[in-house]
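Trainee: just coords:
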């Protein structure tokens, strides 16, 4: 663990019983009290996550808008100042470089929040496509700490620490001047759990103080520190994709069912030609949801069989803490993706029955 990267909150983990693992080169807590307890805390009250390993790339300059419009699949023109856009960034062949959030400060200033495992790769990709655009590109990840406060009591807890009226921050909006316990923060109403909540960005020097203060303040409202384990089960139940699972260099946004975030009517963007062609021809495989009929828990990478033929593989699978059953996402040949279709998952060299269901297992509870 000594050679792994650490967030500014690393020293705080031990106080709360964090079990540390290697997550893509970072020393991060997979759990504190336990994955199920933390999962249920976020669904019913609140959980606080350290997500300071996420990447932040700042885009500034005269051509910031047109540069981003060419770089990503979604339409930057719909954004007003202080609004956020979910989007994908593709390679020329339509494969996904990453999925990310775009924060708009102005037409000349944006912040990209990218996945931790892709920060260096993304930064190189963004820079390599600068061409003749008049922009300045800076990887500021090392300067930023990020906390995610998620769950139905999140607003109640955070409001105790700020004079700012948090209900004014609507879903996928942000304010960069929120004082939390005397610390200036950028606060957005976003998250990766399927619940209402906030993501809080501040300087690394403030992170441990805020972490401790939020947990202290939220005690009577059921808050728990939460780790990567429940972060994954929560996002999965809400059908939120994870890069490396439901998205990758080999899985396009259209195959992942994210066509809504791909604006093929835009003049141009990297990967457009390949995605236009795939849309025209029809995808040959796509991400679906399934539930186990037989006993067993599906895991990432497990093969899926139909009529003795391998038709795809599991992208994510768990025993769902909320639904109390084993469920999964898989990428399958489109011939076998109709709701109700029976399939078999290879679990420990045995075929176990399952059936296709809607991939959104849990309805999100966020404020619009």
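Mentor: That came through, no problem. This structure is a prediction, so every number in the text was calculated from the model and none was measured. Numbers count the residues shown, from 1 in each chain.
Trainee: Please make it C-alpha for all contacts and neighbour counts, starting now.
Mentor: OK.
Trainee: So which other helices or strands are in contact with the helix or strand encompassing residue 177?
Mentor: Assigned by DSSP states H and E, residue 177 belongs to strand 174-180. The contact analysis (3 or more Cα pairs under 8 Å, 6 or more residues apart in numbering; DSSP states H and E) places strand 174-180 against strand 183-188.
Trainee: here's the one I want to compare it with:
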């Protein structure tokens, strides 16, 4: 692995240099915040399509006769329910129910799984998985060998279909196909997943073919309004869709249940899993703090770390993420709130710099796309 003291580069670094794209240090990776502008890129994804370099994400392979039982012990969702060709959202938890990471696993074969983890957690996650390894299982970290590109937006299928012979309509949400050719590039895994709230695909490709795939997609998607997008719009898009970000809505101190993600915590699956005991206690005793959505009534932009108060000036929580929504033209955010103050339409106040700005608790997600019938 590359030293953590040196900033890491994705396979698109030469593309960025040629096109004079400004890069920033994001968790030890050199990545663009924007190409032409955050709002422009955000709206492209909502209305047409956007292309994201997410090659900084980590990829592990779990293989062997005990791969399924190992992952079922390690993760919160039920791996036994998966079919080959299916992806599933999961959490890894500590024994106290806190979150190691949120991730997606894809079942490549009966005894072979791909695990995709958050970039900043790659080393920590791999070490955690090694510490809890058992049985006939081989664990491999292939993050340095794999590039990952996300094509997101209502025009994503139409754009990608121009470059491949497979019928993309056959790939349902949270499913994938392997060994796909896209243009002249072979052996791509095409997954119908993403992090924007829109329909779209994530394409796993060999590192040395990533730049060619990126440029091929941009060329064929130009007429459809496809734009390259950076970290800025990726964050505003995921926040409008109320998708959790590790280190904000999830952490070693914030459990999946607190993050309103109980759908991926299967208490009734046919085995124990790490953290189950404490997560079960949270459900039985009652969760004291939960992630809730809010909109500002007053003026300002909430940011992570801003304190939240009730109308009597009592501190009741903290903002985990906030932004000015380009789609809704409102200031929105997520906050970890005491459950006594998390009722819909409840009046709260966000401390932004030196001012207390009125806000209201609202239903999430803030934005939800109109899904086409498949």
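Mentor: Perfect, I can see it now. In this text the structure is predicted, and so the values were computed from the model without any measurement.
Trainee: Got a TM-score for the two of them?
Mentor: Overlay of the two chains. TM-score (TM-score structural alignment, normalised by the length of structure 1): 0.97; 366 aligned residues with a Cα RMSD of 1.2 Å.
Trainee: and stretch 325-345 of structure 2, how far from the chain's centre?
Mentor: Taking Cα atoms, centre = their mean, to the nearest Å, one finds stretch 325-345 of structure 2 lying 20 Å from the centre of the chain it belongs to.
Trainee: same thing with stretch 162-180 of structure 1?
Mentor: On the basis of Cα atoms, centre = their mean, stretch 162-180 of structure 1 sits 21 Å off its chain's mean C-alpha point.
Trainee: Identify the residue range in structure 2 corresponding to it.
Mentor: Following TM-score structural alignment, the aligned partner range for stretch 162-180 of structure 1 in structure 2 is 164-182.
Trainee: how long is the matching stretch end to end?
Mentor: End-to-end distance of stretch 164-182 of structure 2 (Cα to Cα, to the nearest Å): 5 Å.
Trainee: Just the buried residues of that stretch, please?
Mentor: 168, 171, 173-177, 180-182 (16 or more other Cα atoms under 10 Å).
Trainee: As JSON lines, the residues you listed with distance to residue 254 of structure 2 would be great.
Mentor: Putting the buried residues of stretch 164-182 of structure 2 into JSON lines (distance: Cα to Cα, whole Å) gives the following:
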{"residue": "168", "distance to residue 254 of structure 2": "37"}
{"residue": "171", "distance to residue 254 of structure 2": "33"}
{"residue": "173", "distance to residue 254 of structure 2": "27"}
{"residue": "174", "distance to residue 254 of structure 2": "25"}
{"residue": "175", "distance to residue 254 of structure 2": "28"}
{"residue": "176", "distance to residue 254 of structure 2": "30"}
{"residue": "177", "distance to residue 254 of structure 2": "34"}
{"residue": "180", "distance to residue 254 of structure 2": "38"}
{"residue": "181", "distance to residue 254 of structure 2": "41"}
{"residue": "182", "distance to residue 254 of structure 2": "40"}
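Trainee: mean distance, the strand holding residue 177 of structure 1 to its aligned residues in structure 2?
Mentor: Compared with structure 2 after fitting, strand 174-180 of structure 1 deviates on average by 0.7 Å (mean Cα distance after the TM-score superposition for structure 1).
Trainee: Now check residue 345 of structure 1 against structure 2: what is it aligned to?
Mentor: By TM-score structural alignment, residue 345 of structure 1 lines up with residue 350.
Trainee: hang on, that match in a strand?
Mentor: Yes. According to DSSP: H, G, I helix; E, B strand; the rest coil, residue 350 of structure 2 belongs to a strand.
Trainee: doesn't residue 306 make contact with it?
Mentor: Yes. Assessed by Cα atoms under 8 Å, residue 350 of structure 2 is found in contact with residue 306 at 6.6 Å.
Trainee: Just want to know which of these two has more residues nearby.
Mentor: residue 350 (28 against 18; other Cα atoms under 10 Å).
Trainee: Now do the contacts for that one.
Mentor: Residue 350 of structure 2 sits next to 302, 306-309, 356-359 when contact means Cα atoms under 8 Å, 6 or more residues apart in numbering.
Trainee: a markdown table please, covering those residues and showing secondary structure and distance to residue 91 of structure 2.
Mentor: Formatted as a markdown table, these follow (DSSP: H, G, I helix; E, B strand; the rest coil; distance: Cα to Cα, whole Å):
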| residue | secondary structure | distance to residue 91 of structure 2 |
| --- | --- | --- |
| 302 | coil | 27 |
| 306 | coil | 26 |
| 307 | strand | 27 |
| 308 | strand | 27 |
| 309 | strand | 30 |
| 356 | strand | 35 |
| 357 | strand | 34 |
| 358 | strand | 34 |
| 359 | strand | 31 |
